[in-house]
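# need a 3D model of the sequence below.
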Amino acid sequence: MIMEPQEDPSFTQAFQFLKETEFYSVDETKEEEHSSLSSPSYSFTSKGKTDLVIAQAKAKHFIVVNQVTQKDNPLNGFIKQVLWNYGNIVPDYLLGRYTCALFLRISQHLLTPHYIYDRVKAIGKQFRLRLVICLIDVEDFELALKEITKLCVYSEFTLIVTRSEREAARYLETYFSLENKPTDVLREKTEQDYVSQVENALTSIPSINKTDAMQLISNFKTFHALVNADKKELSKCPGIGPTKVLRFKEAFQMPFRKQ
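Model prediction:
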C-alpha cells in the first residue's frame, strides 16, 4: 500500500519547542527569497503523486537519488554495491517503496538551520521508515547535533550519524538491500543437531548462558545424567554457582501445575 501524503494536524504542536531555540527568529523580508534558494518547493498535485508511484516502482531495482538536492553530492560516487539513478522525488534518497532518507551536513545546518525542518515537513508521514543521515564535517557539532536529534524524535525520523560520505553510502546501500528481504534474515539460525537442541533447552533456564550449557553438556555426557545430577555434582562445573544450581533444579523438579 502506498502511503498518500497528508497534512499532519499535530505538526504545529510537535514543533512548538522551536520557538525556544536560537534558530526560530527569521528575517521576514528575506524569508521568501531564502526559501526558494535553500530548499526546492514541492506540490502534492496529482502529477506529484504519479511521480511518487513511478519512483517507488523504480526503487525496487535501484536507489532513486533526488535530481535537484543531491545532483553534485560526492556521496553518490561511493554508492557502488547497488545501482542508483536520479529521479523526481521529495526525499534526497528513495531506498525502496517504504523507506526514504534525507542527507544533511552539520556545516550546512549551521549555515541554514531551518533547511532540515523544511525538508522533514515536506516528507511528512509518506514513508514507513524515514531516515536523516547526518554527516559530521566540523569540529564543534554537539549543539547542532542535539538540535537535529530533537527534530528527529519529534518527527519520528531515524537519525544516523556518520563521519564520511563512504560510511553514509554504506548505510544507504544496507537499507536499500534489506527493505525487500524477508524477516528470516534477522532471525537467529537454530541448529538442528542434538547438542545444539540441548544447548537451546538449557539456555532457556534463567541464569544459564551458552558457556554454562556447554560446561554441563561436556561434564555429564548425557541428558539423563545431567537431569538426575545432585546439587553437589552440578556445583563442580566451572561457572555454575549456587544460584544457577538452584535455577537448574527448579526447572526440572517444579510441577507443571500448582496443586
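
# CA atoms for contacts and neighbours, from now on please.
Noted.

# got the contact list for Val245?
Listed by CA atoms under 8 Å, 6 or more residues apart in numbering, the contact partners of Val245 are 231, 234-235.

# now, of those residues, which are buried?
Using 16 or more other CA atoms under 10 Å as the burial test, these include 234-235 as buried.

# the contacts of Val245 in helices, which ones?
231, 234-235 (DSSP state H).

# for these, which one is nearest Thr149?
Ser235 (49.4 Å; CA to CA).

# so the closest one versus Asp212, what's the distance?
As judged by CA to CA, to the nearest Å, Ser235 and Asp212 stand 11 Å apart.

# distance of the residue nearest the centre of the chain from Lys47?
The C-alpha lying nearest the average C-alpha coordinate of the chain belongs to Thr158 (CA atoms, centre = their mean; 5.9 Å). Distance of Thr158 to Lys47, computed by CA to CA: 28 Å.

# let's see this one next, to set against the first:
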Amino acid sequence: MDDDFDDAELLQALAASEAAAARQQPQRPPAPPGRGIVQPTPQRLDKPPPSNSSSSSTGPRIVQPTPQALPGARSSSGSSILVSPRQKGNPVLASIKSTAWEYSDIPADYVLGTTTCALFLSLKYHRLHPEYIYTRIRLLQQNRYNLRILLTLVDIPNHEEPLRELSKTSLVNNVTVILCWSAQEAARYLELYKSYEHASASAIRGQQKTTYAEQMVEFVTVPRSVNKTDAIALVSTFGSLRNAINVATEANGEERLGNVQGWGEKKVRSWRRAVEGSFRVRKAAAQGRKKAATGSGSGS
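Model (predicted):
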C-alpha cells in the first residue's frame, strides 16, 4: 500500500544515497582485543646473608667497624671545667666564679680543654708526701694531653728546695709549673686557661711596635714610674731621645729633668738610674770576670 503522501520515490532515493555513502567510507580494520597494563614484579635488593656452609665459598663476611672514641673526647669539657672527685673540699673550687665546673672521672685534677689538664699540689702536702706528685705525673703521661700544668700552691716559708726539685721534674716530664700564693690566685689561673681554650696565637701574642714614636715611648717607659704621657713630655722638652739621655748624665741633670712637666723626684731618679745603670747584673758581671780571670790563669 502506498504512503498517504505518495513519497515512495523519495524514500527510495534516500535509501540509495545511504548505500552509496556507506560504500565510499574506508573499511577500518577491526581493533585488536584490549590488553591491560601489567606492573613489573618487585625484586628484592637485599639478599639474605649466606649460611655458614656457603660463607667460606663466597668470601669473608663483611663486618661493620665498631665506633671508636676520638682522642680526648671523653675529657671534652665543653664550656665547663672538669674537676676530679679528688678535689672535693679544695678551697680553690669555691673561688672559681666566672666559669662553670662539674665533677668528672678524669685522670688529672682539672681538665681545662681537649688537650689541656692540670694537677694541683700544695707544698705543705708535698712536704709530708713527697712521692705523691711524682706518681700522679707518671700516670698522666699515659693520656694524650699536649699541655700538662702543675698548679703549685706555695703555702710554706722555706719553699726554695721543693720548687727546685719540682722544676727539674717538670723539665724531664714536659710539665709546666705555675706558682700561686692563694686559692683565689689558683682559681684565676684555671679560669684563664679555660677562657683561652679556643684562642688563637695572635690573641695572646704581644703587639710589636712598628713606628718610631711607638718604639720611642716603649723605650722611655721601661722604668715603671714613667708612663706614656711622661715619655712624650720628656722628648718634647729636650727635642730628641738622645738629648734626654745626655741630660740625665749631666751634673745638673736632675734639676733639668725636674723642670719637665709631670716629672717629679721619683721619676727623675728612675730615669737617671735606667740611663746610667749597667746593662749587666752585678752578680752576672762578677761571674764573667771570674771566668775571664780563670781562663787567663790557665792559659799562662
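
# as TSV, the contacts of Val245 of the first structure with distance to Val198 of the first structure would be great.
As requested, the contacts of Val245 of the first structure are exported to TSV (distance: CA to CA, whole Å):
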residue	distance to Val198 of the first structure
Lys231	20
Leu234	16
Ser235	19
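
# from one end of stretch 143-151 of the second structure to the other, what's the distance?
Between the opening and closing residues of stretch 143-151 of the second structure there is a gap of 18 Å (CA to CA).

# next, count neighbours for Lys290 of the second structure.
Using other CA atoms under 10 Å, Lys290 of the second structure is surrounded by 12 other residues.

# distance of Thr115 of the second structure from Leu171 of the second structure?
19 Å.

# looking at those two, which is more packed in?
Set Thr115 of the second structure next to Leu171 and count neighbours by other CA under 10 Å: Thr115 wins out with 18 against 11.

# aligned counterpart of the more buried one in the first structure, please.
Aligned by TM-score structural alignment, Thr115 of the second structure pairs with Tyr98 of the first structure.

# for that match, which residues are in contact?
Tyr98 of the first structure sits in contact with 2, 56, 127-129, 179, where contact means CA under 8 Å, 6+ apart.

# which of those still touch in the second structure?
Mapping the contacts of Tyr98 of the first structure onto the second structure (both residues aligned by TM-score structural alignment, their matches' CA atoms under 8 Å) leaves 127-129 still in contact.

# now the buried members of these.
For these, a burial check counting by 16+ other CA under 10 Å picks out 127, 129.

# keep only those of the kept ones among the contacts of Tyr98 of the first structure that are in helices.
Residues of these located in helices (DSSP H): none.

# got the kept ones among the contacts of Tyr98 of the first structure as CSV, with distance to Gly77 of the first structure columns?
Converted to CSV, these look like this (distance: CA to CA, whole Å):
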residue, distance to Gly77 of the first structure
Phe127, 25
Arg128, 27
Leu129, 24
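
# what ranges does the stretch 101-250 of the first structure have for its strands?
For the stretch 101-250 of the first structure, strands defined by DSSP state E, counting those that start in this stretch occupy the ranges 129-135, 158-162.

# deepest of the ones you listed, which one?
Mean neighbour count (mean count of other CA atoms under 10 Å) peaks for strand 129-135 among the strands of the stretch 101-250 of the first structure, with a mean of 22.

# average gap between that one and the second structure?
Mean deviation of strand 129-135 of the first structure relative to the second structure after superposition (mean CA distance after the TM-score superposition for the first structure): 0.9 Å.

# ok, now which ones touch Leu112 of the second structure?
77, 81-82, 118, 190, 193-194, 197.

# what is the nearest of the residues you listed to His126 of the second structure?
Minimum distance to His126 of the second structure across the contacts of Leu112 of the second structure is 16.2 Å, recorded for Ala118 (CA to CA).

# look up how far Leu151 of the second structure lies from the closest one.
Applying CA to CA to Ala118 of the second structure and Leu151 of the second structure gives a distance of 7 Å.

# now Lys283 of the second structure
31 Å.

# again with Leu140 of the second structure
The gap separating Leu140 of the second structure from Leu151 of the second structure is 14 Å, by CA to CA.

# Ser95 of the second structure now?
Taking CA to CA, one finds Ser95 of the second structure at 15 Å from Leu151 of the second structure.
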